[in-house]
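Chemist: sequence first, then the predicted structure:
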Amino acid sequence: MKSVRQYKAGTADVLILEDVEIPAIQKGEVLIQGLYTSVNYADIKTRMGSKGQSTFPITLGLDIVGHVIESKSSAFQKGDYVFAFPNGGSYQQVVAAKETLTFKIPETIDPLQAAALPTVTILSEILLKQIGDVQKEDTIVVHSAAGGVGTMLVKLAKHYGVSNIIGTVGDLSKKDYVLSIGADDVFTYDSFVEGVKQHTNGKGAQVIFDSVAGEVTKASLECLANFGTLVQFGNSSGKAGVISTSDVHNSCRNIKGFSLGTTRKEAPARLAPVVERIIPLFEGGQLSVPIARVYDLEEVQEAHRLIESRKHQGKILIRLIKDEN
């Protein structure tokens, strides 16, 4: 089978398409013939070595959609239509996955949507409902609102009836897109503090979702309401956000962190109830993921360059088999 491998950290040029053996599965695992996988910004950070030391060679990729072709799990059988968080990466045509990280989906859900939804939608649902505990009357701020997770945070918040959704972007060329998916207003990282204060009569937002970190974290604390929550779940800026105890003490504010990667590894059982809530939204047409572009597996370098350019809007997918339309 074809697999994208890398033997060192670096630019997109380190991604190489190779022929490799189909993985063997153990008890409690399934083998999946992939249709599509998605590209996430976490893949970029891993490729560049920003997420810690890797033991090369590695295959990138967090999630995959396809059909079970072999099962050593009583929960799955050959032919099941699933998405999964596989062992050892998803940029390859066949993957092994644990039963606890594999989820059946209705055949009525288009494979493009099924490939686009796992990471961004599961993460967004957890952030909104569990970590941020967002209420309908809240004002929320979604940083990087035109990105994959940002898009789904905005769309889910709109679906759940959140009263005031503010998105931030790197530049205002993405403003119309973010408004179109449900935001009530959009600001740049340089202007959002004043924008949020204007929207809230100076009180600030109840919940701010921060995947950028660095200076954006610092600025977020300038417009977070008393008793509000800053949800920190990434650092796409490559810089740490610095927080002082005085930022949270008298104001009764709190800062919560979350990692879907850690949850997959250490508490996978937390995911199944989330999947049960979001799948009906896709099946019923109430929710969809905007697709920016679909690349073939041999075009993976181009896919990475596009996501790094930050000029896309929506999810970037990789087609794993040529005859799938």
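Modeler: Alright, I've got the coordinates.
Chemist: when you work out contacts or count neighbours from here on, use the C-alpha atoms and nothing else.
Modeler: Noted.
Chemist: find the nearest non-adjacent residue to residue 174, please.
Modeler: What sits nearest to residue 174 in space, not counting adjacent residues and going by CA to CA, 6 or more residues apart in numbering, is residue 146, at 6.7 Å.
Chemist: so that neighbour sits right up against residue 176, yeah?
Modeler: No - applying CA atoms under 8 Å as the test, residue 146 and residue 176 come out as separate, 9.9 Å apart.
Chemist: neighbour count winner among those two?
Modeler: Shown here are residue 146 and residue 176; by other CA atoms under 10 Å, residue 146 has more neighbours (28 against 13).
Chemist: which residues does the strand or helix carrying residue 140 contact?
Modeler: Assigned by DSSP states H and E, residue 140 falls within strand 139-142. Contact with strand 139-142 is made by 134, 150, 153-154, 162-168, 200, 204-210, as judged by CA atoms under 8 Å, 6 or more residues apart in numbering.
Chemist: on that earlier part again, what sits against the residue nearest to residue 174?
Modeler: Here residue 146 is in contact with 169, 174, 177, 178, 313, 314 (CA under 8 Å, 6+ apart).
Chemist: for residue 209, give its distance to residue 277.
Modeler: The gap separating residue 209 from residue 277 is 21 Å, by CA to CA, to the nearest Å.
Chemist: what about those two, which has more around it?
Modeler: Legend: neighbour count by other CA under 10 Å for residue 209 and residue 277, higher for residue 209 (28 against 12).
Chemist: run the chain-centre distance for the strand or helix carrying the more buried one.
Modeler: Using DSSP H and E, residue 209 maps to strand 205-210. Averaging C-alpha positions (CA atoms, centre = their mean, to the nearest Å) puts strand 205-210 17 Å from its chain's average.
Chemist: can you list the buried residues in the following helix or strand past that strand?
Modeler: Downstream of strand 205-210, the next assigned helix or strand under DSSP H and E is helix 215-220. Using 16 or more other CA atoms under 10 Å as the test for burial, helix 215-220 gives 216, 217, 218, 219, 220.
Chemist: now for the third one: which residues touch it?
Modeler: By that I understand residue 218. Each residue near residue 218 by CA under 8 Å, 6+ apart is listed here: 241, 242, 243.
Chemist: one more structure, for comparison:
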Amino acid sequence: MRAVQITEFGGPEVLTQVELPSPTPEPGELLVEVSRAGVNFADTHQTENSYLTRTVLPVVPGGEVVGTTQDGRRVTGLTRGGGYAQFAIVPEVTAFDVPDSVDDLHALSMVAQGATAWLLLRRTAPMRRGETVVVHAAAGGVGTIAVQLARRWGAGRVIATASSEDKRRLALDLGADVALDSTTEDMAAALKDANDGRGVDVVLDMTGGPTTDASIEALGPFGRLAFYGMANRTEPTPVQLVRLMAKSRTVAGLWLQHAFRLPDRPVHRAVAELFELVAAGELRAVAGGDYALSEVRRAHEDLLARRTTGKLLLDPNR
């Protein structure tokens, strides 16, 4: 089968197309003929060996796929790696049947980015009706869905941040009330100004570094920040507990993998609800590019250079 493999760590240049044997599923696993794989920021961390878990070489990257099983089921799900290939293994526990009314773009968008946005707003930093929600990287895969969900679930104000005028316009089209330039020098002041001088209630942050520091500063009493990524590769300033106590602030983290271990199955509830919204035309994924497998390096380059919006797809058959 055609696949992309990493044999050394580095940037997009280490992604190499190769021919490999198709994987063999174990009990509790599905062999999926991949129609599309998702491309995520986590994949760029994996090529550098800078993600939450360490990577053992050689490896086929790719954490999510959509396709068809050997018995004809159309499924999407999270892999344990190996998604950038014509065939991939998906554990049954992280697999979801895809309704006919949901296309590949939306299937992949909802199983990872959509479920993440749902969990951030429902569980990690639960949003209450009427509250102000800040969505950083609002034109990205999680951000575009989070803006729509926050608006749908009754946010009093949705403040988006993005790096270009086109991305900010997209965030406004999706339901944001205000769209700020993410390169603003004093982000804490900008967020408060956009909220009529008051501290904000919820911040969804996948950026890290100074953006996180400013966002914590912008939280009002009982404000919550949910941290779910580190796109700029810079660690935030260590959080001082006294700063949290001073305004009863909360800072929390989310890694989607952990949610699959919970007995109430929140990811399955999230994906089912999101698929229903997609089928009803009430939630949409933003297409960020459909790349051939042979263009995988360009996909990573575009993602790292912030040239993309929404969800990036990889076609293993091209």
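Modeler: Thanks, I have it. Nothing here was measured: the structure is a model prediction, and the numbers come from that model.
Chemist: what about the strand holding residue 209 of the first structure, how far off from the second structure?
Modeler: Strand 205-210 of the first structure differs from its equivalent in the second structure by a mean of 0.7 Å after superposition (mean CA distance after the TM-score superposition for the first structure).
Chemist: filter the contacts of strand 139-142 of the first structure to the buried ones?
Modeler: The neighbour-count criterion (16+ other CA under 10 Å) marks 134, 150, 153-154, 162, 164-168, 200, 204-210 among these as buried.
Chemist: once you drop chain neighbours, what's closest to residue 184 of the first structure?
Modeler: residue 165 (5.3 Å).
Chemist: hmm, the one you found is touching residue 187, no?
Modeler: No - counting by CA under 8 Å, residue 165 of the first structure does not reach residue 187; the two are 11.4 Å apart.
Chemist: which stretches in the stretch 51-200 of the first structure count as strands?
Modeler: 64-71, 81-84, 94-98, 102-104, 139-142, 164-169, 185-188 (DSSP state E, counting those that start in this stretch).
Chemist: just name the most buried of those.
Modeler: Mean neighbour counts were compared across the strands of the stretch 51-200 of the first structure using mean count of other CA atoms under 10 Å; the top stretch is strand 139-142, at a mean of 27.
Chemist: helices of the stretch 151-300 of the first structure, residue ranges please.
Modeler: All helices of the stretch 151-300 of the first structure, identified by DSSP state H, counting those that start in this stretch, fall at 175-180, 192-199, 215-220, 260-266, 271-283, 300-309.
Chemist: right, so of those helices, which gets closest to residue 321 of the first structure?
Modeler: When those are ranked by distance to residue 321 of the first structure, counting by CA to CA, first place goes to helix 300-309 at 13.4 Å.
Chemist: next secondary structure element downstream of that closest one?
Modeler: Downstream of helix 300-309 of the first structure (by DSSP H and E), the next one is strand 315-319.
Chemist: what range does that following strand cover in the second structure?
Modeler: Counting by TM-score structural alignment, strand 315-319 of the first structure falls onto residues 311-315 of the second structure.
Chemist: now for the residue lying closest to residue 3 of the second structure once chain neighbours are set aside: which residues touch it?
Modeler: Computed as CA to CA, 6+ apart, the closest residue to residue 3 of the second structure that is not its neighbour in sequence is residue 85, at 4.0 Å. For residue 85 of the second structure, the contact set (CA under 8 Å, 6+ apart) comprises 1, 2, 3, 4, 34, 37, 60, 316.
Chemist: what does the residue nearest to residue 174 of the first structure align to in the second structure?
Modeler: By TM-score structural alignment, residue 146 of the first structure lines up with residue 139.
Chemist: now do the contacts for the equivalent of residue 227 of the first structure over in the second structure.
Modeler: Correspondence of residue 227 of the first structure to the second structure, assessed by TM-score structural alignment: residue 222. Residue 222 of the second structure is in contact with 201, 247, 248, 249, 250, counting by CA under 8 Å, 6+ apart.
Chemist: of the residues you listed, which belong to strands?
Modeler: Using DSSP state E, the subset of these located in strands is 201, 250.
Chemist: list buried residues within the contacts of residue 222 of the second structure.
Modeler: Looking at the contacts of residue 222 of the second structure with 16+ other CA under 10 Å, the buried ones turn out to be 201, 249, 250.
Chemist: can you find the partner of the second one in the first structure?
Modeler: Following TM-score structural alignment, the counterpart assigned to residue 249 of the second structure within the first structure is residue 253.
Chemist: hmm, back to that, the strand holding residue 209 of the first structure aligns to what range in the second structure?
Modeler: Counting by TM-score structural alignment, strand 205-210 of the first structure sits on residues 200-205 of the second structure.
Chemist: which residues outside that stretch are in contact with it?
Modeler: With CA under 8 Å, 6+ apart as the contact definition, stretch 200-205 of the second structure has outside contacts at 120, 125, 127, 131-137, 191-192, 211-212, 215, 218-229.
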